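Student: only geometry, no sequence info:
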């Protein structure tokens, strides 16, 4: 029974993705996609393209201007979206 519980624990732990803070004004698409929940590489590339075309994001909510990024995604990642480097 104990080994079954351990097996389930390992199985479910592979589905948990831990987000980590990322500066969306400097990070690469790969870094953004690995750091933010619900942001795959395609959306991360759209974030970088938008940033390159329009300049730095001034608020996390500015990310909703990127096609495919909604308010719920921003809210879910709010604690992990950095706009400046943290020292």
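Tutor: Nice, thanks for sending it over. What you see is a predicted model; the values in this text were computed from it and never measured.

Student: switch to C-alpha atoms for all contacts and neighbour counts from now on
Tutor: Will do.

Student: Can you give me the neighbour number for the closest residue to residue 48 other than its chain neighbours?
Tutor: Spatially, and ignoring its direct neighbours in sequence, residue 48 is nearest to residue 29 (6.2 Å; C-alpha to C-alpha, 6 or more residues apart in numbering). Residue 29 has 21 neighbours, counted by other C-alpha atoms under 10 Å.

Student: next up, a second structure to put side by side with the first:
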């Protein structure tokens, strides 16, 4: 019997330079609306660390912990 498993490993996404669509694709559990909020917020304040995203509507501590490893802030 053969068992196949499909896992997708995304590269961390730079929330300061990526589009809303790129952020939504890279961050598990983040849809297009929250992704666009993240992008717009980081364009205004140049996010430097994961905790900066706690100021984005819809991003709380639990969500941040889920996406933390997939976030990048510098090139």
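Tutor: Perfect, thanks for sending it. As the structure is a computational prediction, the values presented were derived from the model and not from experiment.

Student: Mind checking the TM-score on these two?
Tutor: The TM-score (TM-score structural alignment, normalised by the length of the second structure) is 0.82; 75 aligned residues with a C-alpha RMSD of 1.8 Å.

Student: My understanding was that the residue nearest to residue 48 of the first structure contacts residue 39; is that so?
Tutor: No - counting by C-alpha atoms under 8 Å, residue 29 of the first structure does not reach residue 39; the two are 9.7 Å apart.

Student: got a list of what the residue nearest the centre of the second structure touches?
Tutor: Central residue of the second structure (C-alpha atoms, centre = their mean): residue 27, 4.2 Å from the mean position. Residue 27 of the second structure is in contact with 13, 67, 70, counting by C-alpha atoms under 8 Å, 6 or more residues apart in numbering.

Student: ditto for residue 4 of the first structure
Tutor: With C-alpha under 8 Å, 6+ apart, residue 4 of the first structure has no contacts at all.

Student: Could you check how far it is from residue 11 of the first structure?
Tutor: Taking C-alpha to C-alpha, to the nearest Å as the measure, residue 4 of the first structure falls 10 Å from residue 11 of the first structure.

Student: one step back: so what does the residue nearest to the centre of the second structure match up with in the first structure?
Tutor: Using TM-score structural alignment, the partner of residue 27 of the second structure in the first structure is residue 36.

Student: ok now stretch 19-36 of the second structure, how far from the chain's centre?
Tutor: Computed by C-alpha atoms, centre = their mean, to the nearest Å, the chain-centroid distance of stretch 19-36 of the second structure equals 6 Å.

Student: Can you give the contact residues for stretch 42-53 of the second structure?
Tutor: Outside stretch 42-53 of the second structure, the residues that touch it by C-alpha under 8 Å, 6+ apart are 15-17, 38, 41, 59, 64, 68, 71, 73-74.
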